[in-house]
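Colleague: below is the sequence, then the predicted model.
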Amino acid sequence: MMTDSADEKPTETVAERGMWGNFRRWLGRGEDDLQDRLFALDDAIAHHPSTAINYVLRGECYLQIGYNQLAERDFEQALELGRSALARSAWGFGAQVAQDRAVRGLRIARRR
């Protein structure tokens, strides 16, 4: 754990929270936590750059705030990573879900 100062309580890193703790955090839908979700997703992408769903979730956040070009870039990256994951996977359910959401997000971003 890290602390920002001696008076503050410890803050957890992505690795310390674990995958499911982060996933629950990213699913929040309130406007107030949108910036927190973006920071968490930036952190997740820095630690796991080959995980397509991280790019999909960040692209969806970008769409919510009107950053359509950034969203489009993230959805394209998710599609590329998803294709690669599908080629390597026997089941590929998660990769297919990420691809489907990326295609949907890409269509929305390009229409705006």
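Modeller: Thanks, I have it.
Colleague: contacts and neighbour counts: CA atoms only from here.
Modeller: OK.
Colleague: tell me which element L41 is part of?
Modeller: L41 is part of helix 34-47, with elements assigned from DSSP states H and E.
Colleague: whichever helix or strand comes after that helix packs against which elements?
Modeller: The helix or strand immediately downstream of helix 34-47 is helix 52-64, counting by DSSP H and E. Under the contact definition 3 or more Cα pairs under 8 Å, 6 or more residues apart in numbering; DSSP states H and E, helix 52-64 sits against helix 34-47, helix 68-88, helix 93-111.
Colleague: show me what the helix holding L41 is packed up against.
Modeller: Secondary-structure packing of helix 34-47 (3+ Cα pairs under 8 Å, 6+ apart): helix 14-17, helix 19-26, helix 52-64.
Colleague: got another, please set it beside the one above:
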Amino acid sequence: MHLALSRLFPSSNWGQTILEMSSARQVAISCGLNNWSSTMKHLVLGSVFVFFAATASAHGCPGEMRAIDAKMPSAALPAADMSKVRALREEGEKLHKEGKHTESMKALTEAKKLLGV
């Protein structure tokens, strides 16, 4: 191993230095994790990305409305149930426009249940 490292770093003492490091440190260096602040930046940025992705998908009212709209023409429901689906869909859209996304999602979820989506 020393011979291979000395070929990689012929003009410096890096070969001997790397040999003296712990195996965990060698693995970290080989994976590019030798810079702690860079690693922390990646972890923070990844966490922020996951947070915003989860937030965006949690209130996907327009997507729910599209799913309801796509299913309504082909749904075989009694007229009373279909009118309830339309009312819930309209209520969900109204609540979405008012910024009440949780309530909107409740109404849209109920409409999707009636449609069997």
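Modeller: Now that the structure is in, tell me what you want to look at. Note that the coordinates shown come from a computational prediction; the quantities given were computed from them, not determined experimentally.
Colleague: please state their TM-score.
Modeller: The TM-score (TM-score structural alignment, normalised by the length of the first structure) is 0.32; 41 aligned residues with a Cα RMSD of 2.1 Å.
Colleague: how about the helices and strands packed on helix 34-47 of the first structure in TSV, adding mean neighbour count?
Modeller: As requested, these are arranged in TSV below (neighbours: other Cα atoms under 10 Å):
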stretch	mean neighbour count
helix 14-17	13
helix 19-26	14
helix 52-64	25
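Colleague: winner for burial among the helices and strands packed on helix 52-64 of the first structure?
Modeller: helix 68-88 (a mean of 20; mean count of other Cα atoms under 10 Å).
Colleague: before we move on, back to that, so can I have CSV of the helices and strands packed on helix 52-64 of the first structure showing distance to R58 of the first structure?
Modeller: Output for these, formatted as CSV (distance: least, Cα to Cα, whole Å):
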stretch, distance to R58 of the first structure
helix 34-47, 6
helix 68-88, 7
helix 93-111, 11
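Colleague: closest to Y55 of the first structure out of the ones you listed?
Modeller: For those, proximity to Y55 of the first structure was assessed by Cα to Cα; helix 68-88 is nearest, at 5.1 Å.
Colleague: angle of the closest one against helix 93-111?
Modeller: Angle, helix 68-88 of the first structure to helix 93-111, by axes from the mean of the first three to the mean of the last three Cα atoms, to 10 degrees: 150 degrees.
Colleague: in terms of secondary structure, what does helix 68-88 of the first structure contact?
Modeller: Packed against helix 68-88 of the first structure, as judged by 3+ Cα pairs under 8 Å, 6+ apart, are the following elements: helix 52-64, helix 93-111.
Colleague: what would the ones you listed look like in TSV with distance to E76 of the first structure?
Modeller: Listed next are those as TSV, based on distance: least, Cα to Cα, whole Å:
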stretch	distance to E76 of the first structure
helix 52-64	9
helix 93-111	7
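Colleague: for those helices, which one sits closest to M19 of the first structure?
Modeller: M19 of the first structure lies closest, by Cα to Cα, to one member of those: helix 52-64, at 11.3 Å.
Colleague: and the contacts of the closest one?
Modeller: Helix 52-64 of the first structure is contacted from outside by 26, 34, 37-38, 41-42, 44-45, 68, 70-75, 77-79, 81-82, 95, 98-99, 101-102, 105, 109, using Cα atoms under 8 Å, 6 or more residues apart in numbering.
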